[in-house]
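>>> Give me a model of this one.
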Amino acid sequence: MTDLAQDLAAFLTAAPTPYHAVAEGVRRLSAAGFTEQPESGPWEDGPGGRYLVRDGTLLAWFVPEAAPPGTPLRVFAAHTDSPTLKVKPRPDTGAAGWRQVAVEVYGGALWNSWLDRDLGLAGRLALYDGSVVLVDVRRPLLRVPQLAIHLDRQVNQGLKLDPQEHLLPVWGLGSPAEGDLIEFLAAEAGVDPAEVAAHDLVVHELTPPARLGEHEELLVGPRLDNLASVHSGLGALLAAADDAAGVIPVFVGFDHEEIGSASATGAAGPLLETVLTRLAGGFDARGAAFAASRCLSVDVTHAVHPNYLGHHDPNHRSVPNDGPALKVNANQRYATDAPGAAAWHRACRDSGTPTQVFVSKNTVPCGSTVGPILSTRLGIRTVDVGIPVLSMHSARELCGVQDPAHLAAAATAFLTDPI
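Just a heads-up that it's a prediction; the model follows:
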C-alpha cells in the first residue's frame, strides 16, 4: 500500500494540468501494451487494450477475447481537472513597479490557499501549424503575496479577497511591457514565440507530496481531487485487463468537472457515449448492453474534520484509511441507489476492501460529481464513491496513505464483476 501511495505522489507531480495527467496516463497504458485508438481513424474492435485522447480527457478500455456484441460494460469514471488559477489570454499586467500575471479562478478553489506559496506554471501552447506543445515550469516562478497584518489589523476576523484585485501573482519587477510571459514560456518549451497562437495555462503548487504524521499514515499533496481517483482507476483497469471475462472494463478521466462538465471533453458531452456505443456493438446492440452495464463514478469525498464536527452527519462520517466511502444523497446529487450500492459492497467484499458510507448533514448541502450526469445521459446504473480527504479544493489536500490502494482493489473487482 505504501508503494502505491508513493506512486500516487509521483503521478501528482507529473500531472500539474489535465493535459499532463493524460500524457502520464498514456505513458503508463502504452508501457502495458495498450495502443491508441485515433478518434478520427478506423475503429479497432478486436481484443486487447486501447486508449483514446481528446485534449484533457482520456478513455481506455480492454476487450477480452471473443467478447460478442452486447457484452456488458464496467466503467470507472473520474476527472482530470482541479480548482486552480488560470492565466488569461492577455497575461502580462502589473502595477507600481511590479510585473504580474493576469489570472481568473478556475472552479471552486479555496482562494486563500494560494496565498504566499511558490508557484509554477504549466499547460499547453497551441501553435499556428495546428500542433500543441506541453510546458511545465516546475520551479518557483510566481507568488500571490498576502497583505501584511500591519496593514490590515482585522484580517484574522475575516479575510476578504477580490479575485480581480487580490489574486494576481507577481513574477518580477518592472513594467508589464518588460514581462512577456508567452515569450518566456515558448523559450521554456523550445518553440518560436512567434508561432504561439494561443494557450491554456494554470498555476500549480510546487511543494512535493509528502507523508505526514508520527506513523506517516497520511499523504499530503496537490490535486488529490481528483488525480487520486484517476491514478487508482488506471491501476484498476490495468489489473482488470488480466482478469476480464464476460465484461469490458473501461476507464475515463474527464476534463472540466470542476466547472460543470458542460464541454466537448466533459461528462455532459458525447465522447463517452460514442465510445461505449461502439464497444457495445453499435446503436442497435447498445440497449441491452447498457442495461446490463454499471458505472463507478469516483471522486474524493469529505473526511470528517476534527475542528468542525458540526458540519458532518454524526452517523455518516468518513475517516482516512477506513476505505473509500459510498456516497449517497436522497436528491441524486450522487447517483447511488440500493442495487448499485449492493454491487459496490460486493466488490469490496470480494476484494477484501474496507468501505464506509458518506451522507451530508441535512443542513449542509453536498456537491455533485459526474455520476448523475452519466446516469442521466447513458441510462447506466451508476454508483458514486470516493476516498476521504481534508482541505478539499485547497492548493494542497490530505488523504490516508492506505486509501488509494483500497480504492484500486475495490475498483478492480468492480471492473471485472460479471454479475
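
>>> Please make it C-alpha for all contacts and neighbour counts, starting now.
Fine.

>>> quick one: the closest residue in space to residue 88 that isn't next to it in sequence and residue 63, what's the gap?
The shortest distance from residue 88 to any non-neighbouring residue, by CA to CA, 6 or more residues apart in numbering, is to residue 103 (5.2 Å). In this view, residue 103 and residue 63 are 43 Å apart by CA to CA, to the nearest Å.

>>> one step back: what sits against the residue nearest to residue 88?
Neighbour list for residue 103: 85, 86, 87, 88, 91, 167, 168 [criterion: CA atoms under 8 Å, 6 or more residues apart in numbering].

>>> tally of neighbours for residue 405?
The number of residues packed near residue 405 is 24, by other CA atoms under 10 Å.

>>> which residues touch the helix or strand it falls within?
Remark: residue 405 resides in helix 403-415, with elements defined by DSSP states H and E. Residues outside helix 403-415 that contact it (CA under 8 Å, 6+ apart): 1, 4-5, 8, 74-76, 228-229, 232-233, 235-237, 239-240, 244, 247-250, 296, 320-324, 343-344, 347-348, 350-354, 386-387.

>>> PyMOL command for the buried members of these?
To isolate the buried members of the contacts of helix 403-415 in PyMOL, using 16 or more other CA atoms under 10 Å:
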select buried, resi 4+5+8+74+75+76+228+229+232+233+235+236+237+239+240+244+247+248+249+250+296+320+321+322+323+324+343+344+347+348+351+353+354+386+387
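
>>> One more, so I can put them side by side:
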Amino acid sequence: MSSAVYTQSGFNLGLLKFLQASPTPFHATRNLAECFLAAGFEQLNEADSWQLVPGKRYLVTRNDSSIIAFIYGRSDLLDSGIRMLGAHTDSPCLKVKPRAELNRRGYFQLGVEVYGGALLAPWYDRDLSMAGRVTYRDESGQMASALVDFKRPVAIVPSLAIHLDRDANNNRSINAQKDIVPLILQLPTEDSVLPDFRSLLHAELQASQPQLPVSQVLDYEISLYDTQPPALVGLEQDFIASARLDNLLSCYVGMQALLEADDQVSSLLICTDHEEVGSASCCGAKGPMLEQFLMRLLPETESRIRVIERSMMISADNAHGVHPNFMDKHDENHGPLLNRGPVIKVNANQRYATTSETSAFFRLLCETADVPVQAFVARTDMGCGSTIGPVVASEVGVKTIDVGCPTFAMHSIRELAGVQDAWNLYRAVVVYFCYAKPPMALLSSR
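Have a look, this model is predicted:
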C-alpha cells in the first residue's frame, strides 16, 4: 500500500490554493484535470473510440464541469471490483441572468438567480468577483468556449442601513428577486445607456487571454463569488474558513488520495456538477455519465453487474458539525465535532445511502488508517439534506456509504471546517484505494 507523501500542513495549504483557484465548477474541473494530467493520466474524449488498457490511468470530463479519473488496475476487475469515490463540484451561489442589465437611478446592477439552497444574508457587503464559462464566435466563425475569472472585486450587494430597517436584527426576510441585486458600476447620468454585459465579458477575455480569437460573445454561465481568500483561522489555526468547502474539500481529498493509489487495483473518482439542484443533468450524478463510463469499460452486461457487485462507492460530502450556539438543532447522540474525524451519515429514509455493511467497512478503513470516526443522524423532527450517494446507488446499483467532514455554516458564502478532518478523510481514502481485496470481500457469502 502506498503511504501518504504529504504532511497535514502541506495538505491543507494545497487545499487552500485549490479552493482559491476554483471559483466555479468549470474552474474546479479544469484544476482537477490539470493535476491528473501532470501525474500521467491520459485524457479521453467521449466522442472517440476507447481502448482502455489495464495498468494505465485515464480521465474524462463532461460539460467542462464534471470529471471522472480512473486507474485501470492490473488485477482482474471480476476479482478486485472498483473502489469509487464521488463528490460534487458545484456550490450555492448567485448566477447572472441572460438579460442581466439593470439601470436603477444611474446604478448599473446585474439581475441574478439564486443557485441551490444558499444562505443569502452572508452575501451582503462582500467584495464580489465574477467567473464562469463564456461561449463565443471566433474570428473564423466557429463556436468555442473559454473560462473567465475577473479575480478583482467588481460587484457588491450593499446592506440597507439599520436606520431604514429597524427590524433587521429581529425578523428580516430576504426577497431573492429584489433584495440581493449586485451593484457593479455608477453611470455618468441616470439616463445613460447601459453597457451590454456580453461586451464586458468580451473585454475581460481580451484583457486576460489576448491569444483567444474572440469575435463575439454568444452566451455565458457566470457566477458571483467572494474574493476573500481561504484562510486558517483561530488562535491555534484550528479551522479552515473558505467559500465552497461544500464540496470542493471532498473533490480535493479524492484527487489527492487517487494520486497516491497504485495500479494493482482499479480506483475511480467522479466529481459531478449540479448536486445542489438535484443532480438531474447530463453531467450530474442523476445523469448517465458514470453508468456510460462503466458500460464502455465493461460492455458485457453480466460481467459489468458482477464487477459492480464487488465494488463500492464512497459518497463524500460535508456533514453538519454541532454548532456550539445551536446545539438543540442536533440529535443529542449524533452531533459531530470539528477536528474529531470524518462523519458517517445515516438516514432511515434513504436521504443517505449508508448501510450497516458499508458503514462497517468504512469503520475498518478508519481503524486501519488510525483515523477517528463519527456519526451523524438528523433530528427526527427535522428534515434531512441529501447527497449524490442515494442517486448513484439507485442509478448504478453499487453499494454506497455517505461520509463527510463536519462543517459549520454550510451553504454560506464562507464556511468553516477543521484543519484535521480533510487530512484524516484523505488518510482513510488512501487506504481504501489501495485495499487489496474487493471492498465487500469481508462479508460472508450469502
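
>>> Any idea what the TM-score is?
Scored against TM-score structural alignment, normalised by the length of structure 1, the superposed chains reach a TM-score of 0.96; 416 aligned residues with a CA RMSD of 1.4 Å.

>>> Where in structure 2 does the helix holding residue 405 of structure 1 fall?
The aligned range for helix 403-415 of structure 1 in structure 2 is 421-433, by TM-score structural alignment.

>>> average gap between the matching stretch and structure 1?
Following the fit onto structure 1, the mean deviation recorded for stretch 421-433 of structure 2 is 1.3 Å by mean CA distance after the TM-score superposition for structure 1.

>>> In strands, which of the contacts of helix 403-415 of structure 1 appear?
74, 75, 76, 248, 249, 250, 296, 386 (DSSP state E).

>>> Please name the nearest non-neighbouring residue to the last one.
With CA to CA, 6+ apart as the measure, residue 300 is the residue that lies nearest to residue 386 of structure 1, at 4.3 Å, once sequence neighbours are left out.

>>> wait, isn't residue 129 of structure 2 in contact with residue 157?
No - under the criterion of CA atoms under 8 Å, residue 129 of structure 2 makes no contact with residue 157, lying 11.5 Å away.

>>> Pull the number of nearby residues for the residue mapped onto residue 222 of structure 1 from structure 2.
The alignment partner of residue 222 of structure 1 in structure 2, by TM-score structural alignment, is residue 243. For residue 243 of structure 2, the neighbour count with other CA under 10 Å is 28.

>>> any idea how far residue 57 of structure 2 is from residue 243 of structure 2?
Residue 243 of structure 2 is 31 Å from residue 57 of structure 2, where distance means CA to CA.

>>> again, but for residue 70 of structure 2
6 Å.

>>> what does residue 214 of structure 2 give?
Going from residue 214 of structure 2 to residue 57 of structure 2 by CA to CA gives 34 Å.

>>> ditto for residue 286 of structure 2
In this structure, residue 286 of structure 2 and residue 57 of structure 2 are 25 Å apart, going by CA to CA.

>>> Residue 435 of structure 2 now?
18 Å.

>>> Of those two, which one has the most company?
It is residue 57, of residue 435 of structure 2 and residue 57, that has more neighbours when counted by other CA under 10 Å, with 23 against 17.

>>> Mind telling me what that one corresponds to in structure 1?
For residue 57 of structure 2, the aligned position in structure 1 is residue 49, judged by TM-score structural alignment.

>>> tell me the strands in the stretch 101-250 of structure 1, going along the chain?
119-127, 132-142, 170-173, 196-205, 210-212, 218-221, 248-254 (DSSP state E, counting those that start in this stretch).

>>> Which residue range of structure 2 does the fourth one align onto?
The counterpart of strand 196-205 of structure 1 in structure 2, counting by TM-score structural alignment, spans residues 217-226.

>>> compared with structure 1, how much does that stretch deviate?
With mean CA distance after the TM-score superposition for structure 1, stretch 217-226 of structure 2 averages 0.6 Å from its match.

>>> who touches the biggest helix by length in structure 2?
Ranked by residue count and defined by DSSP state H, the top helix of structure 2 is helix 245-260. Residues outside helix 245-260 of structure 2 that contact it (CA under 8 Å, 6+ apart) are 2-4, 15, 18-19, 28, 32, 36, 39, 85-91, 267-269, 271, 316-318, 404, 410-411, 415-417, 422-423, 425-427, 429-430, 433.

>>> for stretch 168-185 of structure 2, same thing?
Outside stretch 168-185 of structure 2, the residues that reach it (CA under 8 Å, 6+ apart) are 107-114, 120-121, 123-124, 154-158, 162.

>>> one more time with 10 Å
Here stretch 168-185 of structure 2 makes contact (CA atoms under 10 Å, 6 or more residues apart in numbering) with 94, 96, 100, 102-104, 106-114, 120-121, 123-125, 128-129, 153-162, 165-166, 194-195, 224.
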